[in-house]
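[1] sequence-free structure coming up:
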């Protein structure tokens, strides 16, 4: 695997036509182009009954919990709901072990319709990621819904959002690459 780091991208939108999920997929592609091994999960596709019952052993849920455990980094993308992150993402985060993000680099990304919600990244999402033991939470980013164009043949992001978004994504990639690697000596 070389310097490749394992990243799990969690898209926490309940919508089937989600700008957030499309953006998360776009960023996953960017991280792959940096040489990372990237997996993607749309939380909305997990078994709802098991998710709401916090059944971490249920098929589908257990796989995601293990993927998080195996990841070096986690990108968490969510739309803003009620000045916080989505309920479907909360359901997943609530069933994770207390220190599920220990030793991991984490990138929080939020989307929303109004710049009034920009602080939700730092005041709603960052604290829960920290409480899960994240080693390093890189500065996240908030993207206005109107800056994400799903109508184009491939996702387009308005330049005023794209440049800083790519900067934080690249900083996340660099933070992962800078992590010390364990070597065995005999």
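    Structure's in. What do you need? Nothing here was measured: the structure is a model prediction, and the numbers come from that model.
[2] From now on I want contacts and neighbour counts done on CA atoms only, so please keep to that.
    Will do.
[3] Residue 46: what's it in contact with?
    Residue 46 makes contact with 60-61, according to C-alpha atoms under 8 Å, 6 or more residues apart in numbering.
[4] Can you tell me the SS state at residue 58?
    Remark: residue 58 carries the secondary structure label coil [criterion: DSSP: H, G, I helix; E, B strand; the rest coil].
[5] before we move on, which element is the closest residue to it other than its chain neighbours in?
    Computed as C-alpha to C-alpha, 6 or more residues apart in numbering, the closest residue to residue 58 that is not its neighbour in sequence is residue 50, at 6.2 Å. Counting by DSSP states H and E, the secondary-structure element that holds residue 50 is helix 48-52.
[6] Three-state assignment for the most centrally placed residue in the chain, please.
    Centroid-nearest residue in the chain, with C-alpha atoms, centre = their mean: residue 76, separated by 1.7 Å. Under three-state DSSP, the three-state class of residue 76 is strand.
[7] same thing with residue 130?
    Three states are possible here, and by three-state DSSP the one that applies to residue 130 is helix.
[8] those helices in this protein, which residues are they?
    Listed in chain order, the helices of the chain (DSSP state H) span 19-33, 48-52, 61-70, 87-95, 120, 126-131, 159-177.
[9] tell me which residues in the fourth one are buried?
    To tie it back to what came earlier, the one meant is helix 87-95. 87-93, 95 (16 or more other C-alpha atoms under 10 Å).
[10] second one coming, line it up with the first:
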């Protein structure tokens, strides 16, 4: 099956966005895909802020992206836009870094007022990087993401069902096998 790179643009060490991406990674693995996680916060700040694409850690991140068939991009929404940390990484990547790839944009935030950040802030930047396809994304309210002690995620059905559907649609675009129940996340 496909190789998926899961990119978390959250600066937080206890990020619900990152937990949500792990949750999706588990579902994508069940679809037969191989998932690799990249937390942008783990990259050296001096390389990100100094715009150093030749730094070994940035070059390694670019290689992970180049090797992927699909990319899940997750970000918290701050002030109606995706995170500045994610922007730093995207700015360092080649212009057509997403060429030929299927992309799934995801966002988390404190209010439904931020839901449009997916389509009006993140999607245009991703589109400029020439992906083969950007599948429909999804926004999840922070308060709906509960991280259990074992690290697994619990979501109310109003979030779990649609999130499973967009994940399955992304998987199918990658050539994954369909699942019987879209809500079984």
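    Cool, got the structure. All of these numbers come straight from a predicted model, not from anything done at the bench.
[11] returning to what we had before: next, the mean deviation of the helix holding residue 50 of the first structure compared to the second structure.
    On superposition with the second structure, the average gap between helix 48-52 of the first structure and its aligned counterparts reaches 0.8 Å (mean C-alpha distance after the TM-score superposition for the first structure).
[12] equivalent range in the second structure for that helix?
    Here helix 48-52 of the first structure aligns to the second structure at residues 45-49, judged by TM-score structural alignment.
[13] Return the distance of the matching stretch from the chain's centre.
    21 Å (C-alpha atoms, centre = their mean, to the nearest Å).
[14] Next: stretch 127-139 of the second structure.
    Centre to centre, stretch against its chain (C-alpha atoms, centre = their mean), the figure for stretch 127-139 of the second structure is 11 Å.
[15] what's the answer for stretch 32-52 of the second structure, then?
    Averaging C-alpha positions (C-alpha atoms, centre = their mean) puts stretch 32-52 of the second structure 12 Å from its chain's average.
[16] and if you look at stretch 152-161 of the first structure?
    A distance of 19 Å separates the centroid of the chain from that of stretch 152-161 of the first structure, by C-alpha atoms, centre = their mean.
[17] so stretch 110-125 of the second structure corresponds to what in the first structure?
    For stretch 110-125 of the second structure, the aligned range in the first structure is residues 113-128, judged by TM-score structural alignment.
[18] what comes into contact with that stretch?
    Contacts of stretch 113-128 of the first structure (C-alpha under 8 Å, 6+ apart): 80, 83-85, 108-110, 137, 140-142, 144-146.
[19] After alignment, which residue of the second structure pairs with the residue nearest to the centre of the first structure?
    When the two structures are superposed using TM-score structural alignment, residue 76 of the first structure falls opposite residue 73 in the second structure.
[20] you'd agree that match is up against residue 104?
    Yes: taking contacts as C-alpha atoms under 8 Å, residue 73 of the second structure lies within contact range of residue 104: 6.2 Å.
[21] what touches both of those two?
    In contact with both residue 73 of the second structure and residue 104: no residue, using C-alpha under 8 Å, 6+ apart.
[22] Mind putting the contacts of stretch 113-128 of the first structure into CSV with distance to residue 45 of the first structure and neighbour count?
    Compiled in CSV, the contacts of stretch 113-128 of the first structure are given as follows (distance: C-alpha to C-alpha, whole Å; neighbours: other C-alpha atoms under 10 Å):
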residue, distance to residue 45 of the first structure, neighbour count
80, 19, 25
83, 23, 16
84, 21, 19
85, 17, 22
108, 20, 24
109, 19, 26
110, 19, 29
137, 26, 22
140, 24, 24
141, 24, 23
142, 24, 25
144, 24, 20
145, 22, 18
146, 25, 14
